[in-house]
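Enquirer: need coordinates for the following:
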Amino acid sequence: MSADRRGHGHGHALSATADRRYLAGALALIVGFMAVEVVAGVIANSIALISDAAHMLTDASAIVLALLAMRIAARPPRGAYTFGWKRAEILSAQVNGVTLLLLVAYFVYEGVHRLMEPPEVSGPVVVVTALAGIGVNALAVWLLSKADRRSLNVEGAFQHVLNDMYAFIATALSGVVVWLTGFRQADTIAALVVAALMLKAGWGLLRDSGRVLLQAAPSGLDPDEIGRVLAADPDVEEVHDLHVWAVTSGYPTLSAHVIVAEGSECHRARTRLADLLHERFEIGHTTLQVDHGLPGLDPHCSDPHGPRHSDPLKSPYGDP
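Expert: Sure thing, here's the model as predicted:
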């Protein structure tokens, strides 16, 4: 006997609509200021400002990609895509993570070049433009922080804009140093600090989205602990073929083959275990195949997947 327990409601649809609104607002801010920054960069002869404008272009691209991924992920399951297109959000997070790492490589390369040949920069224009950029990016970060950042898709766009705000802070500080002291290498040092922050954010996105694509158990869920908890149920003799993964961020899923004692009622056992998984581990999408343990009948499949979980005092099948 198997069943799928789902905890759907209307809140997710409302959240997705609100998320799109927040992302669209941040996109409008970034695109508008990006045009201003290009003009300021040309006037000030500032490569730093032009680079920041290029970084803002990647921010805008990241948000557009996130919006497209959210629209694609909202498509209902159909045909061969039985889970729908929810993984599109994870692919978007992967692209955003890779983009951040590519920007790190660019900033490090440019940083080494500028340390050797620091360019002439108009400090006052850089400072004023960077301070305005801090304000615009802070507002964009605030908008994105109101969206559901449990989605790696939203988190990817958030990290792009957040790191751009750090870049503007560094640019403003370096502009002040260049303006007051003439130490032109300050711009490069600030860029390398920002590159280190981007490396951390990009690697985190790739790591977390990679776990989803490789169908690893979501962070915070231990399959062995879950197996022990299920096996501790009075009617359960053994749990095997236990799989815990995430279809997309915020969508933990579990399947397992559960053997209950002869005479136990499978339906009640399944409902009780599904409720336990939902309440204790917050897993609302569970598929449990529940069968009776019959004398002389080996319940294990010919190609077992993963460890067996059982209480040696109850299980007639030996130690797992």
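
Enquirer: alpha carbons only for contacts and neighbour counts from here, please
Expert: Will do.

Enquirer: how near is G284 to I226?
Expert: G284 sits at a distance of 14 Å from I226 (criterion: Cα to Cα, to the nearest Å).

Enquirer: and the helices in the stretch 151-300 of the chain, which stretches?
Expert: Secondary structure of the stretch 151-300 of the chain by DSSP state H, counting those that start in this stretch: the helices cover 152-181, 186-213, 223-231, 266-281.

Enquirer: single out the most deeply packed of those helices.
Expert: helix 152-181 (a mean of 24; mean count of other Cα atoms under 10 Å).

Enquirer: and it, what does it pack onto?
Expert: Under the contact definition 3 or more Cα pairs under 8 Å, 6 or more residues apart in numbering; DSSP states H and E, helix 152-181 sits against helix 47-73, helix 88-116, helix 123-145, helix 186-213.

Enquirer: which ones are touching L144?
Expert: Counting by Cα atoms under 8 Å, 6 or more residues apart in numbering, L144 touches D19, Y22, L23, A26, V154, A157, F158.

Enquirer: also this sequence, please, to line up against the first:
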Amino acid sequence: MHDHAEGGHAHDHTAGANATMLKWALALTSTYLVAEVIGGFYFNSLALLSDAAHMLTDVAALIIALMAIRFGRQKPDAKRTFGYKRAEILAAAFNAVLLFAIAIYVLVEAIKRFSSPEPIQSMGMLIVAAIGLIVNIASMRLLMAGKDASFNVKGAYLEVWADMIGSVGVILGALAIKFTGWTWVDPLVAVGIGLWVLPRTWVLLRDTTNVLLEGVPNNLNLDDIRSAIASIDHVTNVHDLHIWSMSNDDVSCTVHIVVADSEALFVARRGVARLLADRFHIEHVTIQVDQPGDRCAADPIHP
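Expert: The predicted structure follows:
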């Protein structure tokens, strides 16, 4: 009991430290996001606006990581028996939809500017992008200590790291415009950043939609799990197998197994639970054990 309390206390400290780092990184990134949007419109740079959209993914990732820490501390109650972990999935889905809308705007505006180039203040564009690069480096330093202890912090860290590519692209674009006068470089950089962000945004939307639809997590195969359960000693049939997740790393499973030998009911159930935990890392499991004469045992096998 004493060891368990110490582990929980250490976990609280880790979560608290991660939350502090995330808040500082969020404050830096959010402030720069506003500055970059203002700079994009003021200096007439589509590349800055496109990079701001990418910076929005950083802000969203940091917010989601903070939500995961906060809601992870809240226990299930009489109204929400699974707790509040799905709130972070809702936030991620909203973020993905918003990013698609921004990306479409940037791409449409870029097409217009290719045919009708507009004047761009390259020096202002360069200064804003350089500040963005500094903000990214500072945020990475803040998140570096916690990235190996938390999946959410690691996700935020990788988002900030990826955004550095956008900042470097804008800096190079600003330098090209300044020394060559090629204003078409600005929409070209904007499209490049948009094409860099969109595939990852699509993956985010696909994964969050799968969670909201209570689909099987992408890293698990239902047929493989069904076959593995059926191979457990004394299990003669498997049906009503359902696997879903409340968040990225909180997988649940319910299953009915048929056991012919009444003396092996407990052994079979324990074997299935151990299999799901050890091989598939599913620990939140509900297993109903049926015998051939039971009504549930006569149900057809469902996928």
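
Enquirer: of the helices of the stretch 151-300 of structure 1, which is nearest L67 of structure 1?
Expert: Nearest to L67 of structure 1 among the helices of the stretch 151-300 of structure 1 is helix 152-181; the distance by Cα to Cα comes to 8.8 Å.

Enquirer: output the longest helix belonging to structure 1.
Expert: Using DSSP state H, we find that the single longest helix of structure 1 is helix 11-44.

Enquirer: buried ones in that one?
Expert: Buried residues in helix 11-44 of structure 1, counted by 16 or more other Cα atoms under 10 Å: 16, 19-24, 26-27, 30-31, 33-34, 37-38, 40-41, 44.

Enquirer: Three-state assignment for the residue nearest to P76 of structure 2 when sequence neighbours are not counted, please.
Expert: Distance criterion Cα to Cα, 6 or more residues apart in numbering; nearest residue to P76 of structure 2, sequence neighbours excluded, is G83 at 3.9 Å. Secondary structure, DSSP: H, G, I helix; E, B strand; the rest coil: G83 of structure 2 is coil.

Enquirer: could you check how far G83 of structure 2 is from I127 of structure 2?
Expert: Taking Cα to Cα, one finds G83 of structure 2 at 45 Å from I127 of structure 2.

Enquirer: between the two, who's got more neighbours?
Expert: G83 (17 against 14; other Cα atoms under 10 Å).

Enquirer: against which helices or strands is the lengthiest strand in structure 2 packed?
Expert: Longest strand in structure 2, counting residues (DSSP state E): strand 235-247. On a contact count with 3+ Cα pairs under 8 Å, 6+ apart, strand 235-247 of structure 2 meets helix 86-115, helix 185-212, helix 222-230, strand 250-259.

Enquirer: give me the mean deviation of the second one from structure 1.
Expert: Relative to the matching residues in structure 1, helix 185-212 of structure 2 has an average distance of 0.7 Å after the fit, by mean Cα distance after the TM-score superposition for structure 1.

Enquirer: so the longest helix of structure 1 versus helix 152-181, what angle?
Expert: Between helix 11-44 of structure 1 and helix 152-181, the angle comes out at 30 degrees (axes from the mean of the first three to the mean of the last three Cα atoms, to 10 degrees).

Enquirer: on contacts alone, who are the packing partners of helix 11-44 of structure 1?
Expert: Other elements packing on helix 11-44 of structure 1 under the criterion 3+ Cα pairs under 8 Å, 6+ apart are helix 47-73, helix 123-145.

Enquirer: show me what P76 of structure 2 aligns to in structure 1.
Expert: When structure 1 is aligned by TM-score structural alignment, the residue opposite P76 of structure 2 is P77.

Enquirer: so that match touches K86, yeah?
Expert: No - look at P77 of structure 1 against K86 with Cα atoms under 8 Å: they stay out of range, at 9.2 Å.

Enquirer: more neighbours, the two?
Expert: K86 (22 against 13).

Enquirer: can you tell me the closest non-neighbouring residue to that one?
Expert: Ranked by Cα to Cα, 6+ apart and with sequence neighbours excluded, the top spatial neighbour of K86 of structure 1 is A73, at 4.2 Å.

Enquirer: okay, now that neighbour: neighbour count?
Expert: Neighbour tally, A73 of structure 1, other Cα under 10 Å: 19.

Enquirer: what of T254 of structure 2?
Expert: Neighbourhood size, T254 of structure 2 [other Cα under 10 Å]: 15.

Enquirer: how many other residues sit next to the closest residue to it other than its chain neighbours?
Expert: Using Cα to Cα, 6+ apart and skipping the chain neighbours, the partner closest in space to T254 of structure 2 is T286 (4.7 Å). Counted with other Cα under 10 Å, residues neighbouring T286 of structure 2 total 14.

Enquirer: same question for L133 of structure 2.
Expert: Considering only other Cα under 10 Å, L133 of structure 2 is surrounded by 21 other residues.

Enquirer: residues contacting it?
Expert: Taking Cα under 8 Å, 6+ apart, we find L133 of structure 2 in contact with M164, S167, V168.

Enquirer: okay, the residues you listed in JSON lines with distance to W196 of structure 2 next?
Expert: Formatted as JSON lines, the contacts of L133 of structure 2 follow (distance: Cα to Cα, whole Å):
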{"residue": "M164", "distance to W196 of structure 2": "12"}
{"residue": "S167", "distance to W196 of structure 2": "12"}
{"residue": "V168", "distance to W196 of structure 2": "13"}
